[in-house]
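[1] following is a predicted model, sequence given first.
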Amino acid sequence: MTSHPYDALTPERVMDAVESLGYLCDARVFPLNSYENRVYQIGIEDQLPLIGKFYRPDRWSRQAIQEEHDFLAELAADDIPVVAPLQINGDSLFYSDPFSFALFPRRGGQAPELADDDDLELVGRWLGRLHQTGAGKSFIHRPHMNPTNDMAAAREQVLASDLMPEDYRSNYSALTTQLLELTEARMQTVSASSLRLHGDLHPGNLLLRDEVLYMVDFDDCVQGPAMQDIWMLLSGNEQEQRQQLLVIKEGYEMFRPFPARELPLIEVLRTLRIVRYAAWLCSRWHDPAFPVAFPWADSHRYWSEHILLLREQIAALQEDPIELPHY
């Protein structure tokens, strides 16, 4: 098995990197749940522990990571509850060959109960404020979402990989070709916004602590439509999702107009996530952590279920998009 740069990221290397910034570690280094990067809780002598994030080499440029940090600093300055990286002598991004890394204050908490309208309305409020700040300027080095192009690139990544069993390849190719056509047709009907976003705002990236709701993990922040930060908060059938959207809208519109014209993008963005997740597994399979964490990813069962999801998304994209009542 070929080695991976993370194989060399030992606890000693982590502590050396942190101590190079003037901290004294107490030898307690605990890995946290993260596959794309490596994240650790690091004990500090006579201080609270810190969180160290070591970015995957060659994924983002240093300019792109710095834009993430600058966005977080801007949000924090606007009193939006995010966890921004620590500034040390005016810098937030550091280097320990071959890793860029950053340190963050530790924040605990629990996921909000999105079935509770009060929690969901609170998420809507924070999203409205986040997007208000996000609309102030554009990313230069971070990705700009283009669902059709992004889906096509993910499709090619899967087809170029040998992770998918050969007997699914023809079916996958035909289904994703149809999905690309449906996606492009749907995109032609929507005038979407383009602003700086969290980009991956599923409930696991929301932490409720002492009645403050933190939005965490901006590693996938992008320039794109506001709906990208909304649709992953939805669950259940269409009627339930419509009610959830109304609650989010109530909080969101305290700060900016709700992007109702982007509702047709929900199934486009859901499809994109499904296709990109499979591509992500394919692209990371050389990382020794992935076969251990996702042992089913090369199985017939996984790809059979993936093909079924693609068929369901074809049906969803052929239906009328969800709408909200007009008052």
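    Nice, thanks for sending it over. Residues are numbered from 1 along each chain as shown.

[2] CA atoms for contacts and neighbours, from now on please.
    Noted.

[3] and for residue 78, the neighbour number?
    By the measure other Cα atoms under 10 Å, the count of residues near residue 78 is 12.

[4] before we move on, which element is residue 128 in?
    Here residue 128, judged by DSSP states H and E, is contained in helix 117-134.

[5] show me what that helix is packed up against.
    helix 62-77, strand 195-197, helix 238-252 (3 or more Cα pairs under 8 Å, 6 or more residues apart in numbering; DSSP states H and E).

[6] and residue 223, how many neighbours?
    26.

[7] and it, that's in a helix?
    No. Counting by DSSP: H, G, I helix; E, B strand; the rest coil, one finds residue 223 to be strand, located in no helix.

[8] that one contacts residue 192, doesn't it?
    No. Assessed by Cα atoms under 8 Å, residue 223 is found out of contact with residue 192, at 11.5 Å.

[9] included below, for side-by-side comparison, is a second structure:
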Amino acid sequence: MSDLIARALPVYGLAEDTPLTLLNRSENETWRAGPLILRLHRQGYHAKSEIASELAWLTALQDLPGLNAVKPVAGAQGLVTEVDGRFLVAFAPIGGQELQPGDDLARWFAPLGEITARLHLHARQWTPPPGFTRKRWDVETILGPNPHWGHWRQAQGLDPQGEALLARATDRLAATLNAYGTGPETFGLIHADLRLANLMVDGDRLTAIDFDDCGFGWWAYDLAAALSFYETDPRLPDLIARWVEGYTRIAPLRPGDRAMIPSLIFLRRVLLTAWLSTRADSDTAQGFGGPAYTQGTLVLADRYLTDGLSAFLP
């Protein structure tokens, strides 16, 4: 892939021999190229129109008071570059480092709640450009027969007993989410992947990056995504409370939305359980995947059936 990246560099005014560093291989590949960060999109996932739509929202978010978001950089072909049938996009680099599970997360979850609320307020009033298209994250596309990120039945280490347990739990989850609905008061344009790896910390500054999975989902799902990969961590109730505290300083959060937080956390966990199996070659799967993560999902499934994960309620 480095050869393909090198051929794209002149599009951004860079020499083909500009040093390249692979930063991450997850859903896509992220490269450092001189003064830019380049994202090489995985084939067959997003259409060019979807990528352009992501960058249209990101462009609209620039300089929004109280919100720091990664800045897209245009090349000679515009914001989306195509080389040999592959799509690339460029961003200005962000100072600092990614949040890590071992960091003092309690310090950052109220600011993250504020950032999330500002994103949602913007999305509620923004008029997207013609042709704007992004994926939906709903019951059908996460739990249905042909989900975006694969089916949870493919999870590593899932035995028949575990499959039966997860089937019961996801049936209840689907019924709960369908009753919650997808009206504009509960559902809209969200980041959908505000996990720690997509949050950069530089001093007191928190910046949201990687809007690659932004789309239409439940507003409170952005909190669930922020808890990705450590949903069984004992810090969760405190982190959820701090996120809600920050969010409600900027925008209201209805009692019904708060009540759905445990279900959305479980939904995200099921989604990631599937994703880790279908993207087993990614750096993320190497770090978090395997049968142990599936077993953690089954623990949450049992708790969800027992008490609805009531301990997570803010």
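    Structure's in. What do you need? What you are looking at is a predicted structure, and each value in this text was computed from that prediction instead of being measured.

[10] list the buried residues of the helix holding residue 128 of structure 1.
    119-134 (16 or more other Cα atoms under 10 Å).

[11] and those residues, which is closest to residue 205 of structure 1?
    residue 123 (11.5 Å; Cα to Cα).

[12] that older thread, what's the angle from the helix holding residue 128 of structure 1 to helix 62-77?
    Calculated by axes from the mean of the first three to the mean of the last three Cα atoms, to 10 degrees, helix 117-134 of structure 1 forms an angle of 120 degrees with helix 62-77.

[13] how close does the spatially closest residue to residue 193 of structure 1 that is not a sequence neighbour sit to residue 180 of structure 1?
    Leaving aside its chain neighbours, residue 193 of structure 1 sits nearest to residue 225 (4.8 Å; criterion: Cα to Cα, 6 or more residues apart in numbering). Distance from residue 225 of structure 1 to residue 180 of structure 1, counting by Cα to Cα, to the nearest Å: 18 Å.

[14] so residue 207 of structure 1, which of the three states?
    Applying three-state DSSP: residue 207 of structure 1 is strand.

[15] now check structure 2 for the residue matching it.
    Alignment note (TM-score structural alignment): residue 207 of structure 1 maps to residue 200 of structure 2.

[16] same question, residue 130 of structure 1
    Aligned partner of residue 130 of structure 1 by TM-score structural alignment: residue 119.

[17] dump the residue contacts of that match.
    Counting by Cα atoms under 8 Å, 6 or more residues apart in numbering, residue 119 of structure 2 touches 67, 190-191.

[18] pull out the buried members of the residues you listed.
    67, 190-191.

[19] in a markdown table: those residues, plus distance to residue 76 of structure 2.
    Shown next, in a markdown table, are these (distance: Cα to Cα, whole Å):
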| residue | distance to residue 76 of structure 2 |
| --- | --- |
| 67 | 28 |
| 190 | 29 |
| 191 | 27 |
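
[20] just the strands in structure 1 please.
    Shown for structure 1, the strands assigned by DSSP state E span residues 25-31, 38-44, 47-54, 94-96, 99-105, 195-197, 206-209, 212-215, 222-224.

[21] average distance between the fourth one and structure 2?
    Spelled out, it's strand 94-96 of structure 1. When structure 2 is overlaid, strand 94-96 of structure 1 sits 0.5 Å from its aligned residues on average, using mean Cα distance after the TM-score superposition for structure 1.

[22] which position in structure 1 pairs with residue 160 of structure 2?
    In structure 1, residue 160 of structure 2 lands on residue 170 (TM-score structural alignment).

[23] separation between its match and residue 89 of structure 1?
    Distance of residue 170 of structure 1 to residue 89 of structure 1, computed by Cα to Cα: 55 Å.

[24] neighbour count winner among the two?
    Neighbours per residue, other Cα under 10 Å: of residue 170 of structure 1 and residue 89, the larger number sits with residue 170, 10 against 7.

[25] ok, how many other residues are close to residue 35 of structure 1?
    13.

[26] just tell me what it corresponds to in structure 2.
    By TM-score structural alignment, residue 35 of structure 1 lines up with residue 26.

[27] what do you get for residue 17 of structure 1?
    Structural alignment (TM-score structural alignment) places residue 17 of structure 1 against residue 8 in structure 2.

[28] residues touching the corresponding residue of structure 1 for residue 170 of structure 2, list them.
    Aligned by TM-score structural alignment, residue 170 of structure 2 pairs with residue 180 of structure 1. Taking Cα under 8 Å, 6+ apart, we find residue 180 of structure 1 in contact with 148, 151-152.

[29] conserved subset of those in structure 2?
    Retained in structure 2: residue 151, out of those (criterion both residues aligned by TM-score structural alignment, their matches' Cα atoms under 8 Å).

[30] turn the contacts of residue 180 of structure 1 into JSON lines, columns for distance to residue 103 of structure 1.
    Output for those, formatted as JSON lines (distance: Cα to Cα, whole Å):
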{"residue": "148", "distance to residue 103 of structure 1": "35"}
{"residue": "151", "distance to residue 103 of structure 1": "33"}
{"residue": "152", "distance to residue 103 of structure 1": "35"}
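
[31] among the contacts of residue 180 of structure 1, which one has the most neighbours?
    Highest neighbour count within these: residue 151, with 25 neighbours (other Cα under 10 Å).

[32] give the full set of residues in contact with the equivalent of that one over in structure 2.
    Matched to structure 2 by TM-score structural alignment, residue 151 of structure 1 sits across from residue 143. By Cα under 8 Å, 6+ apart, the contact list for residue 143 of structure 2 reads 151-152, 170, 174, 271.

[33] identify, from those, the entry nearest to residue 242 of structure 2.
    Set against residue 242 of structure 2, the nearest of those by Cα to Cα is residue 271 (24.2 Å).

[34] in structure 1, what sits opposite that closest one in the alignment?
    Match for residue 271 of structure 2 (TM-score structural alignment): residue 276.

[35] next one: residue 70 of structure 2 from residue 212 of structure 2, what distance?
    From residue 70 of structure 2 to residue 212 of structure 2 the distance is 12 Å (Cα to Cα).

[36] dump the residue contacts of the residue most central in space within structure 1.
    The structure's structure 1 has its C-alpha centroid closest to residue 200; by Cα atoms, centre = their mean the separation is 2.6 Å. Shown in contact with residue 200 of structure 1 (Cα under 8 Å, 6+ apart): 218, 220-221, 228-229, 232.

[37] separate out the buried members of those.
    Buried members of the contacts of residue 200 of structure 1, scored by 16+ other Cα under 10 Å, are 218, 221, 228-229, 232.
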